[in-house]
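[1] Take a look and give me a structure for this.
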Amino acid sequence: MTDFKTLLAGAKLPERTVPICLRGDLTAEFEELEQQLDDALRVPASSLEGDGSAAIAERIEALRAQMQAHTYRFRLRAMPHPAWRAFCAEHPPREDDEGKVDERDRLIGVNTETFYEALVRRSVVDPQLDDAEWQTLLGGALTDRQFTELAETAWALNRREVDIPFSPAASRMTRGSGSE
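    Just a heads-up that it's a prediction; the model follows:
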């Protein structure tokens, strides 16, 4: 087993990637083609040409490839503990005129109106974006769900435990190979 000093010298903060398709408009076309395929497969083929499902399936795969070509895997990295604490302090919970803390802010201890966008911007290490690009991305290129996925990943990197991932597929493939 490696000694602690060696492990500490090689320590790195956790990172994760989040795939984001920047051509969400293609989703409707994909769903429409899936419905057409489902309909075609329900109707018995009445000619030698078949039910047309093969052509629809090819269009679906071509569209999937197009969507993948417009998908970027955002890489996010956790902050070191002191940086995280300072970052949270930059976004203190809001208080009303009587000093009562906003209920949403009280639950997690930060100003939820300012925190998440700043967290995403601080956590994303790839791509490296300038302010104008961030404005374009956050101002209209992402859906609320895509933004939430980035924000939840950034939160998880900093606040949840780091565990050793398990891959069922890799485990099945290496089970009988003598690997340990």
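[2] Could you use CA atoms for every contact and neighbour count after this?
    Fine.
[3] Residue 74 sits in which helix or strand?
    strand 71-77 (DSSP states H and E).
[4] likewise residue 20?
    Residue 20 is part of strand 15-21, with elements assigned from DSSP H and E.
[5] same deal with residue 153?
    helix 144-159.
[6] Give me the next element, helix or strand, following that helix.
    helix 168-174.
[7] Give me the distance between that following helix and the centre of its chain.
    How far helix 168-174 lies from its chain's middle: 24 Å, per CA atoms, centre = their mean, to the nearest Å.
[8] do the same with stretch 158-174
    17 Å.
[9] Run a quick neighbour tally on residue 158.
    19 (other CA atoms under 10 Å).
[10] hang on, isn't it packed against residue 79?
    Yes. Residue 158 lies in contact with residue 79 (CA atoms under 8 Å); the separation is 6.5 Å.
[11] Give me the neighbour count for residue 136.
    Count around residue 136 with other CA under 10 Å applied: 11.
[12] try residue 124
    Residue 124, neighbours per other CA under 10 Å, totals 22.
[13] Here is the second sequence; please produce its structure so I can put it next to the first one:
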Amino acid sequence: MTDDQTLADTTPPAAHESPAGGVFGDPTAAPLQPPTVRRQWSIADILAEARVPERYARVCLRADLEADHERILTELRTLIDVEGNIIEAEDASLGEETNTARAHRLNDELEQIKADMAKATWWPRFRGMTSDEFAVFNKEHYPKKDGASLEDYNNQLVAATMHEPQVTPDEVAALRKKLGMKAMSNLIVKATEVNTQGGVDVPKSPSSLQNLTRQ
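    Below you'll find the predicted structure:
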């Protein structure tokens, strides 16, 4: 079994870089300011309202389709220039498939593969523990010896935080025997994130959705 030391690093990837005014809004815009009149939250209010973070993982169970997806994308890149126009071969023989026809055929194949991958995508939901619960969990399951494998710890973590569906550590171990490293890493990262990241901040909506409130 592959050691899980590399999966312990849950540093999130670099933020998506989108041009100003793109679908994710203008990154140079000033942050939202707090309201002029702030609600005074009592501890009782907070205890009644607060929720632990929850997140979904995205796992395509048909990872074999990714090979066909990449093959078609690679072939399409040879048919299209930097401006997105199809490059027609000047010396194409009579009756030979044109680059335009070939590009459309490949695009149809790509759309079918994407549809098949979507049908085979699993969206397990993870729910974090409270800070006290997570401290107790780590004390019980985290390896005491430096450099020890994190495989059992990660199995326990995924089982403890996967909420829909609920799984046991043995079932997580069974998933390891079937899923690839990328899929398992995704499950472990999401299980870690709901306990170490996230919170109750209101997420920023894409600018395309924000515009609906102005219409």
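[14] quick revisit: start and end residues in the second structure for the strand holding residue 20 of the first structure, please.
    Structural correspondence for strand 15-21 of the first structure: residues 54-60 of the second structure, per TM-score structural alignment.
[15] Quick one: residues in contact with the matching stretch.
    Identification of contacts with stretch 54-60 of the second structure by CA atoms under 8 Å, 6 or more residues apart in numbering yields 117-118, 120-128, 183, 186-187, 190, 194.
[16] Just the buried subset of those, written out for ChimeraX, thanks.
    Applied in ChimeraX, the following selects the buried portion of these according to 16 or more other CA atoms under 10 Å:
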select :117,121,124,125,126,127,128,183,186,187,190,194
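[17] so which pair among the contacts of stretch 54-60 of the second structure is furthest apart in space?
    Largest separation among the contacts of stretch 54-60 of the second structure by CA to CA: 117 and 128, giving 28.0 Å.
[18] how close does the nearest residue to residue 179 of the second structure once chain neighbours are set aside get to residue 167 of the second structure?
    Of all residues not flanking residue 179 of the second structure in the chain, residue 61 sits nearest, at 7.5 Å (CA to CA, 6 or more residues apart in numbering). According to CA to CA, to the nearest Å, residue 61 of the second structure and residue 167 of the second structure sit 17 Å apart.
[19] and what of residue 78 of the second structure?
    Taken as CA to CA, the span from residue 78 of the second structure to residue 167 of the second structure is 45 Å.
[20] between the two, which one's more packed in?
    Regarding residue 78 of the second structure and residue 167, a neighbour count based on other CA under 10 Å identifies residue 167 as having more, with 16 against 12.
[21] Could you say which helix or strand holds the residue nearest to that one when sequence neighbours are not counted?
    Closest residue to residue 167 of the second structure apart from its sequence neighbours, by CA to CA, 6+ apart: residue 159 at 5.2 Å. Using DSSP H and E, residue 159 of the second structure sits in helix 151-161.
[22] Residue 65 of the first structure too?
    Using DSSP H and E, residue 65 of the first structure falls in helix 53-69.
[23] can you tell me what part of the second structure that helix aligns to?
    Going by TM-score structural alignment: helix 53-69 of the first structure matches residues 103-119.
[24] what's the answer for stretch 143-152 of the first structure, then?
    By TM-score structural alignment, stretch 143-152 of the first structure lines up with residues 180-189 in the second structure.
[25] Return the set of buried residues in that stretch.
    Applying a neighbour-count criterion of 16+ other CA under 10 Å, one finds 183-189 buried in stretch 180-189 of the second structure.
[26] So which of those is the closest to residue 145 of the second structure?
    Taking CA to CA as the measure, residue 188 is the one of these closest to residue 145 of the second structure, at 20.6 Å.
[27] any idea how far the closest one lies from residue 58 of the second structure?
    From residue 188 of the second structure to residue 58 of the second structure the distance is 12 Å (CA to CA).
[28] go on, residue 121 of the second structure?
    For residue 121 of the second structure, the distance to residue 58 of the second structure - CA to CA - is 7 Å.
[29] residue farthest from the centroid of the second structure?
    For the second structure, the largest distance from the centre (CA atoms, centre = their mean) belongs to residue 94, which lies 46.8 Å off.
[30] How about the contacts made by that residue?
    Residue 94 of the second structure makes contact with no residue, according to CA under 8 Å, 6+ apart.
[31] Could you look up the SS state of it?
    Here residue 94 of the second structure is recorded as coil under DSSP: H, G, I helix; E, B strand; the rest coil.
[32] that older thread, remind me what the strand holding residue 74 of the first structure packs against, helices and strands.
    Secondary-structure packing of strand 71-77 of the first structure (3 or more CA pairs under 8 Å, 6 or more residues apart in numbering; DSSP states H and E): strand 15-21, strand 124-126, helix 144-159.
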